[in-house]
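In: Quick one: sequence and predicted model below, then my questions.
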Amino acid sequence: MTGTIQARISRRSFGKSLVAAGLGYAAVPARAEPSQKQPIMIDTHSHVFHRGLQLADSRRYAPGYDAPLDLYLQQLDDNGISNGVLVQPSFLGTDNSYLVQCVLAARGRLRGIAVVDPNVTSDDLNRLNDSGIVGLRLNLVGKPLPDLASPAWGGLLERAEKLQWQIEVQRAAIDLAALAPALLAFGVNVVLDHYALPNAGTGAADPGLVALTKLGQSRRLWVKVSAPYRIGEDGNRIGREAFALLRGSLGRDRLIWGSDWPHTQFESTQTYARALAAFAEIVGDPDDRMAILQNPRGLFRFD
């Protein structure tokens, strides 16, 4: 984010705009439960962080503002979403301590997706599991593809399968066409971010996306109907076409929604309310939308 974007996201009006406020980092709140009983509806992709956290040396980007837990919970409350999933931001590397702190503070309302080194110990994975972490993230944008045949990666994926963890991947569809089957071979559920990121030029005709649709029979491939703006300027149109393709091939029950809050690198144009509006535009049928919001219950252990 450039220096012209505001340094702090306002709790009151984040869903409408960014405001200039120079407030300090808000501590993790005690409040976590929804204010009233409501149907289960799950936001499967969001991030929390603040500027006091240690950044990864190899980061491509780091935001110049705070997006702490209390502001995220406010987004859920304001938009009628009962539960959320916190995904470890790439710029925080493998230090999942703030992620875990926030998941625990939410007292069951949230789950987490961690980033770990492939040589992480089984004890560390078990501790993450006990804290509400339900999967691993591979944000491979701008990075080499992992060597899944190596002992380190193979061992990590085998341990993830034993924990019944999912593997979440962010990468262009053309590369996922080969990577997703290799991951599925380990017996894990695989979740692809942001419509599997088809090429903006070819859209739903992207050969990588078309290849992914052939993996539906595994019943272990899931795709997030999320953040169409990360595809390109015509993201909503591509999202509609990709949704139709994915719904017909993977099945409606293998599609899930994520807000992508706080929309890192797109903060000046995106809000939580806009994310929901784009979801409604892309997925026109209300029954489809409700199903997609409820599909993740078992996958993220909200049952």
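Out: Alright, I've got the coordinates.
In: Please make it C-alpha for all contacts and neighbour counts, starting now.
Out: Noted.
In: what's the first-to-last distance across stretch 277-288?
Out: Length of stretch 277-288, first residue to last, CA to CA, to the nearest Å: 14 Å.
In: Can you give the distance of that stretch from its chain's centre?
Out: Remark: stretch 277-288 is offset 19 Å from the chain centroid, using CA atoms, centre = their mean, to the nearest Å.
In: what sits up against it?
Out: The contact list for stretch 277-288, computed with CA atoms under 8 Å, 6 or more residues apart in numbering, reads 225, 226, 236, 237, 239, 240, 243, 252, 257, 289.
In: burial count for the second one?
Out: In terms of burial, residue 226 registers 26 neighbours under the definition other CA atoms under 10 Å.
In: and it, what does it touch?
Out: 193, 194, 195, 257, 258, 259, 260, 275, 279.
In: Roughly how far does the third one sit from residue 102?
Out: It refers to residue 195. 27 Å.
In: got it, and the second one?
Out: In this structure, residue 194 lies at 24 Å from residue 102, with CA to CA as the measure.
In: between residue 195 and residue 102, who's got more neighbours?
Out: Neighbour count, other CA under 10 Å: between residue 195 and residue 102, residue 195 has more, with 30 against 23.
In: Check it against this one:
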Amino acid sequence: MHMLSPKTPGWLDWYQDPSSPELRLPAGTVDTHCHVFGPQAEFGFAPERKYTPCDGGKDDLFALRDHLGIARNVIVQATCHGADNSAMVDAVRAAGGRARGIATVRPDIGEAELRELDAAGVRGVRFNFVRRLVDASPKEALRTIARKIAPLGWHIVLYFESADLPELADFFGSLPAPLVVDHMGRPDVTQPVDGPEFGGFLRFVERHDVWVKVTCPERLSVTGPAALDGERHAYTDVVPFGRRVVEEFPDRVLWGTDWPHPNLTDHMPDDGLLVDHVRHVAVTEDQRRRLLVANPMRLYWPGDDA
């Protein structure tokens, strides 16, 4: 039994009663970006964490999966758990083959531990460069990790702020593993979609064959979740950015919910509404099939056509 810590003041809990989306997700849809928080009594949080969240364990995640019509999950290690991947691995194992994991590891990790994670269903590591969430991301340490995971065929998930990409792009491009970028590189959606900042991101993606998660409109939006004319059309200022990525890189885009939505301060999104957002960025059935099924299956379950 762990000593329980109170939630961070002002912490927004995940939406307990998500709506049913109008969009019928294609069979086999994969949520490639979600997390588990504890439960804290079973899986304690890291002493060095920047926040203490509410509980959001595997049972809650799987209930949301089934409610939304999602088939599989990719569970990304939450920063509140540091490099202790126990909660994430437990959730992946409990999914019975319907989940994969993305771990956080330290440079001194050994081959035996990496192979144990691989056997459990882990397929990548996450490198976090968002300064408010981590104290530092030393490049040489991350390079060491990249060299260790490369023989396993894992990939590297990158989380960064768009303004920091110019100084990080050469380092990212030098890493010896495939790259997956969270949340479209967190663009400033008040800038033009065809402007220099987002254009630079698109050139980076093209140059390095990067995969892109078209995720988290609720984090990027300035206009917010307000619907237009009573329709389920929210986060409209993010739509042009997501649509551009889907159109330019149809075979390297991924989607996810980001449940249970850590560190939001403005509002907590309705996950049913986030599903309906997909139809505005992937406007054809073929685009949605690639985004939601074909691409994530190729990356996380290669050779599995189920």
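Out: On my side now, so go ahead. Computed from a predicted model, the values in this text were never measured in an experiment.
In: follow-up on the earlier one: compare the contacts of residue 226 of the first structure with the second structure and list the overlap.
Out: For the contacts of residue 226 of the first structure, the contacts that are reproduced in the second structure, applying both residues aligned by TM-score structural alignment, their matches' CA atoms under 8 Å, are 193, 194, 195, 257, 258, 259, 260.
In: So for stretch 114-128 of the second structure, first residue to last residue, what's the gap.
Out: 19 Å.
In: Return the set of buried residues in the longest helix belonging to the first structure.
Out: Secondary structure of the first structure per DSSP state H: the longest helix is helix 235-249. Under the neighbour-count criterion of 16 or more other CA atoms under 10 Å, helix 235-249 of the first structure has 235-240, 242-247, 249 buried.
In: hey, where'd the strands end up in the stretch 201-303 of the first structure?
Out: 221-226, 255-258 (DSSP state E, counting those that start in this stretch).
In: Turn these into TSV, columns for distance to residue 207 of the first structure.
Out: Shown next, in TSV, are the strands of the stretch 201-303 of the first structure (distance: least, CA to CA, whole Å):
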stretch	distance to residue 207 of the first structure
strand 221-226	16
strand 255-258	20
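In: Looking at those strands, which is nearest to residue 165 of the first structure?
Out: strand 221-226 (13.0 Å; CA to CA).
In: Just the angle for that closest one relative to helix 235-249, thanks.
Out: 150 degrees (axes from the mean of the first three to the mean of the last three CA atoms, to 10 degrees).
In: Do you have the helices of the second structure handy? List them.
Out: Ranges of helices in the second structure, per DSSP H, are 58-68, 86-94, 111-120, 139-149, 165-174, 196-208, 217-220, 239-248, 271-281, 285-289, 295-300.
In: Can you lay out those as a markdown table showing distance to residue 17 of the second structure?
Out: A markdown table is the format used below for those (distance: least, CA to CA, whole Å):
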| stretch | distance to residue 17 of the second structure |
| --- | --- |
| helix 58-68 | 10 |
| helix 86-94 | 22 |
| helix 111-120 | 31 |
| helix 139-149 | 39 |
| helix 165-174 | 37 |
| helix 196-208 | 35 |
| helix 217-220 | 17 |
| helix 239-248 | 25 |
| helix 271-281 | 9 |
| helix 285-289 | 25 |
| helix 295-300 | 27 |
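In: Nearest to residue 15 of the second structure, out of these?
Out: Comparing the helices of the second structure by CA to CA, helix 271-281 comes nearest, at 7.6 Å.
In: re the thing from before, wait, which of the kept ones among the contacts of residue 226 of the first structure is closest to residue 48 of the first structure?
Out: residue 260 (10.6 Å).
In: Off-centre distance for stretch 206-223 of the second structure?
Out: 10 Å.
In: measure that stretch end to end?
Out: So stretch 206-223 of the second structure: terminal residues 29 Å apart, CA to CA.
In: Kindly report the same for stretch 146-158 of the second structure.
Out: Terminal-residue distance, stretch 146-158 of the second structure (CA to CA): 12 Å.
In: in the first structure, what residues pair with that stretch?
Out: Mapping stretch 146-158 of the second structure onto the first structure (TM-score structural alignment) gives residues 157-169.
In: buried ones in the matching stretch?
Out: Buried, per 16+ other CA under 10 Å, within stretch 157-169 of the first structure: 157, 159, 160, 161, 164, 165, 166, 167, 168, 169.
In: Number of residues surrounding the closest residue to the first one other than its chain neighbours?
Out: Spelled out, it's residue 157 of the first structure. Closest residue to residue 157 of the first structure apart from its sequence neighbours, by CA to CA, 6 or more residues apart in numbering: residue 186 at 6.5 Å. Residue 186 of the first structure is flanked by 16 other residues according to other CA under 10 Å.
In: How about residue 90 of the second structure?
Out: 16.
In: counterpart of it in the first structure?
Out: That one, residue 90 of the second structure, aligns with residue 101 by TM-score structural alignment.
In: who touches the residue minimising distance to the centre of the second structure in this structure?
Out: Nearest to the geometric centre of the second structure sits residue 33, at 3.1 Å (CA atoms, centre = their mean). Contact analysis of residue 33 of the second structure by CA under 8 Å, 6+ apart lists 73, 74, 75, 76, 215, 255, 256, 257, 258, 259.
In: For whichever residue in the first structure pairs up with it, which non-adjacent residue is spatially closest?
Out: In the first structure, the residue matched to residue 33 of the second structure (TM-score structural alignment) is residue 45. Setting aside the residues directly before and after it, residue 45 of the first structure is nearest to residue 258 in space (CA to CA, 6+ apart), at 4.4 Å.
In: so what corresponds to that neighbour in the second structure?
Out: Residue 258 of the first structure maps onto residue 256 in the second structure when the alignment is built from TM-score structural alignment.
In: can you count the residues close to its match?
Out: Neighbours of residue 256 of the second structure (other CA under 10 Å): 25.
In: One more: residue 296 of the first structure?
Out: The number of residues packed near residue 296 of the first structure is 23, by other CA under 10 Å.
In: show me the contacts for the residue lying closest to it once chain neighbours are set aside.
Out: In space, residue 296 of the first structure comes closest to residue 256 once its chain neighbours are excluded; the distance is 6.4 Å by CA to CA, 6+ apart. Residue 256 of the first structure makes contacts with 44, 222, 223, 224, 225, 292, 293, 294, 295, 296, as judged by CA under 8 Å, 6+ apart.
In: redo that, cut-off 7 Å
Out: By CA atoms under 7 Å, 6 or more residues apart in numbering, residue 256 of the first structure lies in contact with 223, 224, 225, 292, 293, 295, 296.
In: wait, which of those is closest to residue 123 of the first structure?
Out: Using CA to CA, those come closest to residue 123 of the first structure at residue 296, 26.7 Å.
In: Return the distance of whatever residue of the first structure lines up with residue 200 of the second structure relative to residue 82 of the first structure.
Out: Aligned by TM-score structural alignment, residue 200 of the second structure pairs with residue 211 of the first structure. According to CA to CA, residue 211 of the first structure stands 34 Å off from residue 82 of the first structure.
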